[in-house]
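Peer 1: below is the structure, and that's it, no one-letter string:
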């Protein structure tokens, strides 16, 4: 995925956030860091694609969603308090 990231980074010329959206397998945060890919977020498909164990094993999901470099929805602030 580093080649894809590098192409996108070049297109944005350092001025755009780069996200991995509608991706299949969830990226490994350790590999993302090792390769220097600055993906700002990922958003994989849901349902069986996510949970059937074929593309994303349960072991991988647990490790990724508990990784120190991954922010999950429950860790975000309550945005309803802002902007009213």
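Peer 2: The structure has been received and is ready for your questions. These figures come from a predicted structure and were not determined experimentally.

Peer 1: CA only for contacts and neighbour counts going forward, please
Peer 2: Fine.

Peer 1: what about residue 33, distance to residue 74?
Peer 2: 23 Å (Cα to Cα, to the nearest Å).

Peer 1: neighbour count winner among the two?
Peer 2: residue 33 (12 against 7; other Cα atoms under 10 Å).

Peer 1: can you tell me the SS state at that one?
Peer 2: Secondary structure, DSSP: H, G, I helix; E, B strand; the rest coil: residue 33 is helix.

Peer 1: just residue 10 next, same as before
Peer 2: helix.

Peer 1: how many neighbours does it have?
Peer 2: 11.

Peer 1: which other helices and strands does the strand or helix carrying residue 21 contact?
Peer 2: Element membership of residue 21 [criterion: DSSP states H and E] is strand 20-23. Applying 3 or more Cα pairs under 8 Å, 6 or more residues apart in numbering; DSSP states H and E, one finds that strand 20-23 contacts strand 42-44.

Peer 1: got a list of contacts for the next helix or strand after the strand it packs on?
Peer 2: Remark: after strand 42-44, the chain's next helix or strand is helix 48-51, criterion DSSP H and E. Helix 48-51 has contacts (Cα atoms under 8 Å, 6 or more residues apart in numbering) with 24, 25, 44, 55, 56, 57, 58.

Peer 1: which of those fall in helices?
Peer 2: With helices taken from DSSP state H, the overlap with the contacts of helix 48-51 comprises residue 58.

Peer 1: comparison target, given below:
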């Protein structure tokens, strides 16, 4: 019960802290190997379909803040890039600028390979001067032609797994090839190594 996040003596609170501590131990192994991690906990919270969003904004926001504090200040993790996944009209859910590095948006519009410029513009109006914005999950990815035409410079996009990556109903092989061949898109082989920094 996430509403127990405000009761450090509760069994639920202690279980959440134990889970955070366990995951922190795994993340420390990556930190020791100098591996940065895009950390996107509690995604799609305002949708209400996950336990962390089921009791409303206040306990979810508090859990994000407690998790951040426990991982960063208690466990001294410094290899995490913290991503908050925004839902429409969820301002009350935002954990706060000091807890978030990047703001993402999950967009599932089957067969729509548009740039999602309306979402991009709205996200930049809210966060663009302070945070990078990304399509943190999508079904049908944007077509690079539309991204450049609309100047929708999302930091990244990530098609969900399974059929979203293999089924041409969502993303054709030709679209994948076009996207990754474009000079507008930076692929892993074009990135400098971040492991030895």
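Peer 2: Sure thing, it's come through. Small disclaimer: the values here were computed from a predicted structure and weren't measured.

Peer 1: ok, back up a step: residues in the second structure matched by the strand holding residue 21 of the first structure, start to end?
Peer 2: Aligned by TM-score structural alignment, strand 20-23 of the first structure falls on residues 135-138 of the second structure.

Peer 1: ok, average deviation of the matching stretch from the first structure?
Peer 2: Compared with the first structure after fitting, stretch 135-138 of the second structure deviates on average by 0.9 Å (mean Cα distance after the TM-score superposition for the first structure).

Peer 1: which other residues reach that stretch?
Peer 2: 85, 104-109, 154-160.

Peer 1: as TSV, the residues you listed with distance to residue 119 of the second structure and neighbour count would be great.
Peer 2: Compiled in TSV, those are given as follows (distance: Cα to Cα, whole Å; neighbours: other Cα atoms under 10 Å):
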residue	distance to residue 119 of the second structure	neighbour count
85	13	26
104	10	25
105	8	23
106	10	20
107	9	19
108	12	15
109	12	14
154	10	19
155	13	15
156	14	14
157	13	18
158	15	16
159	16	21
160	18	16
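
Peer 1: how about JSON lines for the residues you listed, with distance to residue 196 of the second structure added?
Peer 2: Output for the contacts of stretch 135-138 of the second structure, formatted as JSON lines (distance: Cα to Cα, whole Å):
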{"residue": "85", "distance to residue 196 of the second structure": "29"}
{"residue": "104", "distance to residue 196 of the second structure": "27"}
{"residue": "105", "distance to residue 196 of the second structure": "30"}
{"residue": "106", "distance to residue 196 of the second structure": "31"}
{"residue": "107", "distance to residue 196 of the second structure": "34"}
{"residue": "108", "distance to residue 196 of the second structure": "36"}
{"residue": "109", "distance to residue 196 of the second structure": "39"}
{"residue": "154", "distance to residue 196 of the second structure": "26"}
{"residue": "155", "distance to residue 196 of the second structure": "23"}
{"residue": "156", "distance to residue 196 of the second structure": "23"}
{"residue": "157", "distance to residue 196 of the second structure": "25"}
{"residue": "158", "distance to residue 196 of the second structure": "25"}
{"residue": "159", "distance to residue 196 of the second structure": "28"}
{"residue": "160", "distance to residue 196 of the second structure": "29"}
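
Peer 1: and the residues you listed, which two are the farthest apart?
Peer 2: 109 and 155 (19.1 Å; Cα to Cα).

Peer 1: longest helix in the second structure, please.
Peer 2: Longest helix in the second structure, counting by DSSP H: helix 11-32.

Peer 1: what comes up buried for it?
Peer 2: 12, 13, 16, 17, 20, 21, 24, 27, 28, 30, 31 (16 or more other Cα atoms under 10 Å).

Peer 1: would you quantify the distance from the first one to residue 31 of the second structure?
Peer 2: To tie it back to what came earlier, the one meant is residue 12 of the second structure. In this structure, residue 12 of the second structure and residue 31 of the second structure are 28 Å apart, going by Cα to Cα.
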